[in-house]
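Asker: with the input below, show me the fold.
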Amino acid sequence: MKSVLLLLIAIISEVIATCALKESAGFTRLLPSLILIIGYGIAFYLFTISLEQIPLGIAYAVWSGLGTVGTILVANLLWDEK
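Answerer: Okay, here's the model as predicted:
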């Protein structure tokens, strides 16, 4: 159960980092760039730990699926993207 929670936190961190990627304007804005770097660092670290208990194929499918849905929802809410 701990691994599933770590995977979910990793996904949330990845979605935050991906949204910061848009806001960083090509790494020209400091705060979004820092959020991006830290967010991806946390995401990949927690993803790696979750792989100790969750098979790679399942973890990656959940990661990519929920990450995509989360990013779409945030983009829709924050930037009115369709």
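Asker: C-alpha from now on. contacts and neighbour counts both.
Answerer: Will do.
Asker: show me the contact partners of the longest helix that the chain contains.
Answerer: For the chain, the helix with the greatest residue count under DSSP state H is helix 56-79. The contact list for helix 56-79, computed with Cα atoms under 8 Å, 6 or more residues apart in numbering, reads 7-8, 11-12, 14-15, 18-19, 50-51, 81-82.
Asker: gap between residue 80 and residue 73?
Answerer: Distance, residue 80 to residue 73, using Cα to Cα, to the nearest Å: 10 Å.
Asker: give me the more crowded residue out of those two.
Answerer: The residue with more neighbours, out of residue 80 and residue 73, is residue 73; 16 against 9, by other Cα atoms under 10 Å.
Asker: to compare with the earlier structure, here is another sequence to fold:
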Amino acid sequence: MAYALLGGAILAEVLGTTSMKYSDGFTRLWPSLGTAVGYLIAFAFLAQTLKTLSVGTAYAIWSGVGTAAIAGIGMVFLGEAATATKLIGVVLVIAGVVVLNLGGGH
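Answerer: Coordinates of the predicted model:
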């Protein structure tokens, strides 16, 4: 159940961050509200996750997967450059999350 909540937190954070891109500096109402709601849900789910997972593991997964997802969305859907350096960085972020999980932090 903790990983399902963590997945929900990641999804909500990714949606909130993507909405922020479209908020135009919080000058557009609906994307701005999407950002606020996304982050509110993300933190609520993350808080519930922390009842059963260690904070280091949960936060590493949340931030790492969220970072990789946002980078991918930027490259695939928002026209950001998909350079070798960015792709290596995303792979390293994912590898770091995997290594932290293998360390038995839960």
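Asker: superposing both, give me the TM-score.
Answerer: With the length set by TM-score structural alignment, normalised by the length of structure 1, the two chains reach a TM-score of 0.95; 81 aligned residues with a Cα RMSD of 0.7 Å.
Asker: can you map out the helices along structure 2?
Answerer: Under DSSP H, structure 2 gives helices at 2-22, 29-49, 55-77, 84-102.
Asker: contacting residues for the closest residue to residue 37 of structure 2 other than its chain neighbours?
Answerer: Leaving aside its chain neighbours, residue 37 of structure 2 sits nearest to residue 16 (7.1 Å; criterion: Cα to Cα, 6 or more residues apart in numbering). Each residue near residue 16 of structure 2 by Cα under 8 Å, 6+ apart is listed here: 34-39.
Asker: need those in JSON lines (columns: neighbour count and distance to residue 57 of structure 2).
Answerer: Output for the contacts of residue 16 of structure 2, formatted as JSON lines (neighbours: other Cα atoms under 10 Å; distance: Cα to Cα, whole Å):
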{"residue": "34", "neighbour count": "20", "distance to residue 57 of structure 2": "27"}
{"residue": "35", "neighbour count": "24", "distance to residue 57 of structure 2": "25"}
{"residue": "36", "neighbour count": "17", "distance to residue 57 of structure 2": "25"}
{"residue": "37", "neighbour count": "17", "distance to residue 57 of structure 2": "24"}
{"residue": "38", "neighbour count": "24", "distance to residue 57 of structure 2": "21"}
{"residue": "39", "neighbour count": "21", "distance to residue 57 of structure 2": "19"}
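Asker: preserved in structure 1, out of those residues?
Answerer: For the contacts of residue 16 of structure 2, the contacts that persist in structure 1 are 34-39, with contact defined as both residues aligned by TM-score structural alignment, their matches' Cα atoms under 8 Å.
Asker: out of the contacts of helix 56-79 of structure 1, which end up buried?
Answerer: Taking 16 or more other Cα atoms under 10 Å as the criterion, what is buried in the contacts of helix 56-79 of structure 1 is 7-8, 11-12, 14-15, 18-19, 50-51.
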